[in-house]
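Participant: Okay, sequence plus prediction incoming.
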Amino acid sequence: MAFGQDGDWAIEAQGLVKRFDGFTAVDGVDIRVPRGAIYGILGPNGAGKTTTLRMLLGIIDPDSGVRRVLGHERPTEVARRIGYLPEERGLYPAMKATEAIAFLAALRGVPLKTGRRRARELLEENGLSYAADRQIRQLSKGMAQQVQLLGTLVHEPELVVFDEPFSGLDALNQGKLEKMIRTLAARGTTVIFSTHVIAHAERLCDQVAIIAGGKVPFAGLVDEARDRLRPQVRLETRARDGAWRAALPPDARSEGAFWHFTLPESGVEPLLRALIEGEAGILSLSIERPGLHDAFVAIAGEAAARALQETAQEAEKAA
């Protein structure tokens, strides 16, 4: 994979490898994130998501491979243009929410006075103005996480990187975060986030990288991942037998009054013709496109899918 033009991609990585004490955590990852996209890195715990993000941002260096962020091969040179929310949350407990956000802004070169003003604006915009003068230790876990999230955005970065941003948030605040991510993308900000929850990736992402065992078996458009599987048909007929059954594909299985099978490559029209001519008596017919979960199983395998589900269950218990 050759690097493209600077204006095409927010992030490019080729052949990233990282080992820790002889263990290969990331093994030859290739990723391209278009500018202005919402890009998800989807996989279970231990898949290599956090290590990949840290290499992309220059927090750690790869053992081999190359990466370029916002046109720079040394990501630390553009750190002030990036907002990063790590998986391990951490704010000074004695700081007030406004000061905590302003402090994070100052680390990215924003004058303290400006940071305080932006902090109060962000807190008000997100319904948290009542927390502005409260210490972090006085906030709930979810509220403190929202404060750190705002601190990630206060310097108005052009690239935002979230590591498991939905972890620890209740359903209401997860919805607020999804809305915030869409708003950022609408303004032209590039958003990349890691997640073990397929639903977030499916609802939000233009493109995803599926990662399992440190490898990326798929990176591209969500629709391309789903198109690896053919649509499924659910057919209900009045007649239970007849010549029309010969038109059903070999994988057709009967469940009560319904037939379930993969849509034939010839499409639905020849099938409909055979059903009508054979007097099957069509009561209902629906075609369901495979979801991202089905694509994940097909691409990453059953073991990775089970690990993804176990990660989600563990996260729910910890929340």
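Facilitator: Looks like it came in fine.
Participant: Please make it C-alpha for all contacts and neighbour counts, starting now.
Facilitator: Fine.
Participant: Following element in sequence after the helix or strand hosting Arg120, please.
Facilitator: Using DSSP states H and E, Arg120 maps to helix 112-125. If you walk from helix 112-125 toward the C-terminus, the next helix or strand you reach (DSSP H and E) is helix 141-153.
Participant: next, the one to line up against it:
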Amino acid sequence: MLQQVQGSDAAVFAEDLVKEFGDKRAVDGVSLQVPAGCIYGILGPNGAGKTTTIRMLLGIIDPSSGRRTLLGRSAPLDAAREVGYLPEERGLYPAMTAREAIAFMGALRGLPLKEGRRRAEQMLTDRGLSDWIKRPIRTLSKGMAQTVQLLGTLVHDPRLIVLDEPFSGLDAINQEKLEAQIRERAEAGATIIFSTHVIAHAERLCERIAIIAGGKVAFEGAVDEARGRLRPIVQLTTRADSGPWQSALPASARRLGKRWTFELPEGGPEPLLKALIDGGAGIETLSIERPGLHDAFVAIAGEAAARDMTLGGAPE
């Protein structure tokens, strides 16, 4: 059972959330907590229950059982004006201009239209997009329209920003821009939650993650803690083909020619190096690589869930 962070330290808290649709259990006992000011990733393959979980957290749908708080409110909709939400299903009125679409989305969260129009013009201008201000949405590309919807999600300066698969459909350049905006908002004090099936985005951006597979939380905690479940990997190339130094390698070590790959032994690198040198291995190269989040995901959620994930993403 999670121990809820007290006071303002917890932007979102959920315990044992269950959602059933008829005889199907889409979410099965999800528990998580998101500290205020954190970039938090909900990571899992398509169909894992990420979107249903987000909708329960926001109060869009009610759980079948379990409890949740949003910005300190037990009724999440009471916090709606302090939340910016970009749903997975994008939708803008085609006849609206970019400025009006952004202002309209702000108005839905309580921002006066006049102020929303002013902020929309400023946001577009600051991003070098002033020529979009009076352009109808129907004249914009999919990526451009998604940018407009993102700005509409942010225009009322929400404390909590929730983005459901925000990178879907964006090219590498726009993915980089979105990552930069997420970091910028977090640095300004907002709490960011985003769901993704692209491991690279979570690894670059997140401080904490929840790994969801089959409607259940397989892991919840810091990214470093997830990666820390696996031992570092040693890549070793030797001049010697064999010798007493080989006794220092674990039985699971894999060999390809003179190159060896194995987990770093419990004793750490110093005893390993000493045994290799004293045993006459003739070290040509030796590197110790920290396992990535993909490796941790496989170890935590299993190969089947990992097959439905995407490794790549925009480079930093």
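Facilitator: Nice, thanks for sending it over. Since the structure is predicted, the reported quantities are computational estimates derived from the model, not experimental observations.
Participant: The helix holding Arg120 of structure 1 vs structure 2 - mean distance after superposition?
Facilitator: Taken over the aligned residues, the distance from helix 112-125 of structure 1 to structure 2 averages 0.7 Å (mean Cα distance after the TM-score superposition for structure 1).
Participant: same for that helix, what does it pack against?
Facilitator: helix 97-106, helix 141-153 (3 or more Cα pairs under 8 Å, 6 or more residues apart in numbering; DSSP states H and E).
Participant: which residues does Leu122 of structure 1 contact?
Facilitator: 150, 154 (Cα atoms under 8 Å, 6 or more residues apart in numbering).
Participant: Pull the number of nearby residues for Gly58 of structure 1.
Facilitator: Residue neighbour count, defined by other Cα atoms under 10 Å, stands at 20 for Gly58 of structure 1.
Participant: and if you look at the one 3 residues further on?
Facilitator: Here the count is done by other Cα under 10 Å, and Asp61 of structure 1 has 19 residues near it.
Participant: what sits against it?
Facilitator: Asp61 of structure 1 makes contact with Met55, according to Cα under 8 Å, 6+ apart.
Participant: okay, the helices and strands packed on helix 112-125 of structure 1, which one's buried deepest?
Facilitator: Counting by mean count of other Cα atoms under 10 Å, helix 97-106 has the highest mean neighbour count of those, with a mean of 26.
Participant: Show me what that helix is packed up against.
Facilitator: Other helices and strands packing on helix 97-106 of structure 1, by 3+ Cα pairs under 8 Å, 6+ apart, are helix 112-125, helix 141-153.
Participant: and that helix with helix 112-125, angle?
Facilitator: Our comparison of helix 97-106 of structure 1 with helix 112-125, counting by axes from the mean of the first three to the mean of the last three Cα atoms, to 10 degrees, yields an angle of 130 degrees.
Participant: just the helices in the stretch 201-316 of structure 2 please.
Facilitator: Per DSSP state H, counting those that start in this stretch, the stretch 201-316 of structure 2 carries helices over the ranges 223-227, 269-278, 293-301, 303-307.
Participant: would TSV of those with mean neighbour count be doable?
Facilitator: Rendered in TSV, the data for those read as follows (neighbours: other Cα atoms under 10 Å):
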stretch	mean neighbour count
helix 223-227	19
helix 269-278	14
helix 293-301	19
helix 303-307	15
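Participant: Could you export those as a markdown table, including distance to Asp131 of structure 2?
Facilitator: Listed next are the helices of the stretch 201-316 of structure 2 as a markdown table, based on distance: least, Cα to Cα, whole Å:
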| stretch | distance to Asp131 of structure 2 |
| --- | --- |
| helix 223-227 | 40 |
| helix 269-278 | 58 |
| helix 293-301 | 40 |
| helix 303-307 | 42 |
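Participant: Can you tell me which of those is nearest to Glu88 of structure 2?
Facilitator: The stretch from the helices of the stretch 201-316 of structure 2 with the least distance to Glu88 of structure 2 (Cα to Cα) is helix 303-307; that distance is 20.2 Å.
Participant: And the closest one, how far out from the chain middle?
Facilitator: Here the centre of helix 303-307 of structure 2 is set off from its chain's centre by 17 Å, with Cα atoms, centre = their mean, to the nearest Å.
Participant: What of stretch 159-175 of structure 1?
Facilitator: Here the centre of stretch 159-175 of structure 1 is set off from its chain's centre by 10 Å, with Cα atoms, centre = their mean.
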